[in-house]
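Asks: sequence first, predicted coordinates after that:
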Amino acid sequence: VVCMNSLTVNLHLMMATFYRPTKSRFKILMEEPAFPSDTYAVKSQIAHHGFHPNESLLLARPEEGEFTVRSEEIEDMLEKHGDEIALVLFAGVNFFTGQLFDIAKITAAAQQRGCLVGIDLAHAIGNVPLSLHDWNVDFAVWCSYKYLNSGPGAVAGAFVHERHATNRELPRFAGWWGNDPATRFRMHLQPDFVPVLAADAWAISNPPILSMAPLRSSFAIFDEAGGMKPLRKRSQKLTGYLQFLLDQLGSESFTVITPRAPRERGCQLSVLAHERPQELFANLEAANVKCDFREPNVIRAAPTPLYNTFHEVWRFAQILSGHR
């Protein structure tokens, strides 16, 4: 694991290594909707390699009338196109619907067909337990200003599986901070780049230590809370309580588009408002309820176990109940 840059910059750095298309295997599989910045990066990488995004980007889509992607759809895409897919790039938790994907299952199915696997953990890290090494994920990237609580523009991170991190022959964009520390400061006396045998080999420049201070403070709070296991347990209770309260409101005014099964979601519930969604969001803001709005009519609410309470969840539901 290495802390560096921002999520999209790290995605480009990872794709410089892990997206190596050939004439027969050049496609990338993502979920729909994928986070726009990921899509921009992927399309630009495809074009950079001389391919056309319309022909090279595959999307696993929800069934008609549904909001989340069925595992069968992902399996079907891999079965049909696996021999053409160079990279499978999925979110751990989808930014729009809050769907938690079975990363281990997707990784195993993709690698069985010869595909490499990358995961965008922007909405998963600090939200759900992760075992990237055990799941055999090739690489992952994330930001730290959501559940890691480090503020907008905070230093992001990347994971590279050990089997790749210890392979000095892999192509990559190199910079002096990724060089082996034993020779890093010999500079002109030893000008050949020798990657350190870790994810740090993908670092380009030295880390911004002042910008990393919030990360250290945030990690200390996670440690104080006992790590992800107890936080996940409390999270499921908080979000389950929110689901229960929303169920009481009925489906005439709102539809929760996040999966109901706790194992298929993190903190977030995405609430589709059928009437006057922007007015509802303004009412929430006026009541100091911090969630966000996604066009055209979805409000994302994420009761977070580190600091949210059951009473706050109840207050949120009460505001929604008055919007009918």
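Replies: Received the coordinates, thanks.
Asks: when you work out contacts or count neighbours from here on, use the C-alpha atoms and nothing else.
Replies: OK.
Asks: what's the single longest helix in the protein?
Replies: helix 228-249 (DSSP state H).
Asks: what residues sit buried inside that one?
Replies: The neighbour-count criterion (16 or more other Cα atoms under 10 Å) identifies 228, 231-232, 234-243, 245-246, 249 as the buried residues of helix 228-249.
Asks: please name the nearest non-neighbouring residue to K43.
Replies: Spatial nearest neighbour of K43, excluding adjacent residues (Cα to Cα, 6 or more residues apart in numbering): P53 at 5.4 Å.
Asks: any idea how far the one you found is from F18?
Replies: Between P53 and F18 the computed distance is 17 Å (Cα to Cα, to the nearest Å).
Asks: which of these two has more residues huddled nearby?
Replies: Between P53 and F18, counted using other Cα atoms under 10 Å, the more crowded position is F18 (22 against 17).
Asks: number of residues surrounding the nearest residue to that one once chain neighbours are set aside?
Replies: If you skip the residues right next to it in sequence, F18 has L116 as its closest partner in space, 7.0 Å away by Cα to Cα, 6+ apart. L116: 21 surrounding residues under other Cα under 10 Å.
Asks: report the contact partners of L116.
Replies: Contact partners of L116, counting by Cα atoms under 8 Å, 6 or more residues apart in numbering, are 18, 86-88, 110, 138.
Asks: so which of these sit within helices?
Replies: Reading helices off those with DSSP H, I get 18, 110.
Asks: who wins for neighbours among the contacts of L116?
Replies: L87 (27 neighbours).
Asks: second one coming, line it up with the first:
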Amino acid sequence: MKTVVLLTTGGTIASKRNPKTGLLISGALTGKELSSMCELPNDLTVDVQSLFQISSNQMTFQLLLELKEKIEDVFKDKAVDGIVVTHGTDTLEETAYFLDLTIADERPVVVTGSQRAPTEIGSDAFLNIRQAILAASNDHLKGIGTTVLFNEKILSARYIKKVHASNLDGFRVNGYGNLGTVDREEVHLYQRPVQRELHSNVVELPSVDIIPTYLGGDGRFIRAAVTSGAKGIVIEGAGRGHVPPLAVDEIRNAINQGVVVLLTTRADEGLVKVVYEFEGSVEHLLQQGVLLGRDYDSKKARIKLATLLAAKYNKEEIQMLFNQ
């Protein structure tokens, strides 16, 4: 009989209603309380362990490291076939990608959550947990890194996005498709990532900020990030990655002070790429020393940049790894 460890961290999937206010208390249920409400697979051993009881807006870099260490500790037991992490949906995509980058073990790690609380009508909590456990026990998921199970879909941690604030179909992978599905009890894997990126030697994550750009924007938030001690800045540019000319001086100043600046696009799909020649264009920013984030969205780029800085890669190596 296969064994799956269910690590619970809180979130909507572990919430219950405050009888006085009628509002949900995120993370109020322990792992044991949550699992007792589920119809878990009978042909698997499921070991339930509560790690955190928080709403996912409380997740921090330090808690990510604690979760990583817990997963590595669980995998010391060779009898464990896979791990499921339940998580709030607000920051689920960031946590899943961090685990994908840093967990070296080949056994499956599957992250799931829910858009509705367990006590709400039409809750997706129980099906997502059950199917995540089935996915984590499936040998076909070995060696592909951390995945996300949501609404019967097996999704890539690198590309997954929360695309709806409340709808049950709240997570998707635009442009790349699902890795597979779970149809009732059957796990189907349709595609695997071409390569897996791994940086497990991470013990402390530096401060990295995301700065969006917009019509008429300037560099004051970039300056604030540098002043507050950011080691990296992810710029969310428009289109191919363009920024307003008023922001360029502060970008240059940040780089001159040793801050690594990485350029992404606010578009849902497409590459940051040199196409145009004007002030604030990708070509112009490259001349200032900005790195290009290809098709990474800003949240994933931040997680990856912080991980690479923690792993002591230099700027040339960081650019090479973003090019993969």
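Replies: Okay, I see it. None of these values were measured; they are calculated from a predicted model.
Asks: quantitatively, what TM-score do the chains reach?
Replies: For this chain pair, the superposition-based TM-score is 0.30 by TM-score structural alignment, normalised by the length of structure 1; 154 aligned residues with a Cα RMSD of 6.1 Å.
Asks: residues touching the residue nearest to K43 of structure 1, list them.
Replies: 43, 46-47.
Asks: distance check, it against E79 of structure 1.
Replies: Where E79 of structure 1 is concerned, P53 of structure 1 sits at a distance of 21 Å (Cα to Cα).
Asks: now S71 of structure 1
Replies: For S71 of structure 1, the distance to E79 of structure 1 - Cα to Cα - is 12 Å.
Asks: re the thing from before, closest one of the contacts of P53 of structure 1 to A282 of structure 1?
Replies: Checking the contacts of P53 of structure 1 against A282 of structure 1 with Cα to Cα, the nearest one is K43 at 34.8 Å.
Asks: so the closest one sits in a helix?
Replies: Yes: inclusion of K43 of structure 1 in a helix is indicated when DSSP: H, G, I helix; E, B strand; the rest coil is applied.
Asks: returning to what we had before: who touches the next helix or strand after the longest helix of structure 1?
Replies: Next helix or strand after helix 228-249 of structure 1 toward the C-terminus (DSSP states H and E): strand 254-256. For strand 254-256 of structure 1, contacts defined as Cα under 8 Å, 6+ apart pick out 269-274.
Asks: closest to F219 of structure 1 out of the residues you listed?
Replies: Ranked by distance to F219 of structure 1 (Cα to Cα), these are led by L269 at 24.6 Å.
Asks: pretty sure the closest one contacts V313?
Replies: No: in this structure, L269 of structure 1 is not within contact of V313 by Cα atoms under 8 Å, at 11.5 Å.
Asks: mind listing what's buried along stretch 248-262 of structure 2?
Replies: 248, 250-255, 259-262.
Asks: and which of the residues you listed is nearest to T9 of structure 2?
Replies: T9 of structure 2 has its nearest neighbour among these in L262, at 30.6 Å by Cα to Cα.
Asks: pretty sure that closest one belongs to a helix, no?
Replies: No: L262 of structure 2 sits outside any helix when classified using three-state DSSP, being strand.
Asks: ok, it to I71 of structure 2 distance?
Replies: For L262 of structure 2 relative to I71 of structure 2 (Cα to Cα), the value is 30 Å.
Asks: swap in L263 of structure 2?
Replies: From L263 of structure 2 over to I71 of structure 2 (counting by Cα to Cα), the distance is 32 Å.
Asks: more neighbours, those two?
Replies: L263 (32 against 21).
Asks: wait, that one sits on G232?
Replies: No: if you go by Cα under 8 Å, L263 of structure 2 and G232 don't touch, sitting 11.0 Å apart.
Asks: among the contacts of P53 of structure 1, who's most crowded?
Replies: Neighbour-wise, the contacts of P53 of structure 1 (other Cα under 10 Å) top out at I46, 23 neighbours.
Asks: could you list the residues in contact with the helix or strand encompassing it?
Replies: Per DSSP H and E: I46 of structure 1 is located in helix 36-48. Identification of contacts with helix 36-48 of structure 1 by Cα under 8 Å, 6+ apart yields 8, 11-12, 15, 28, 52-53, 56-57.
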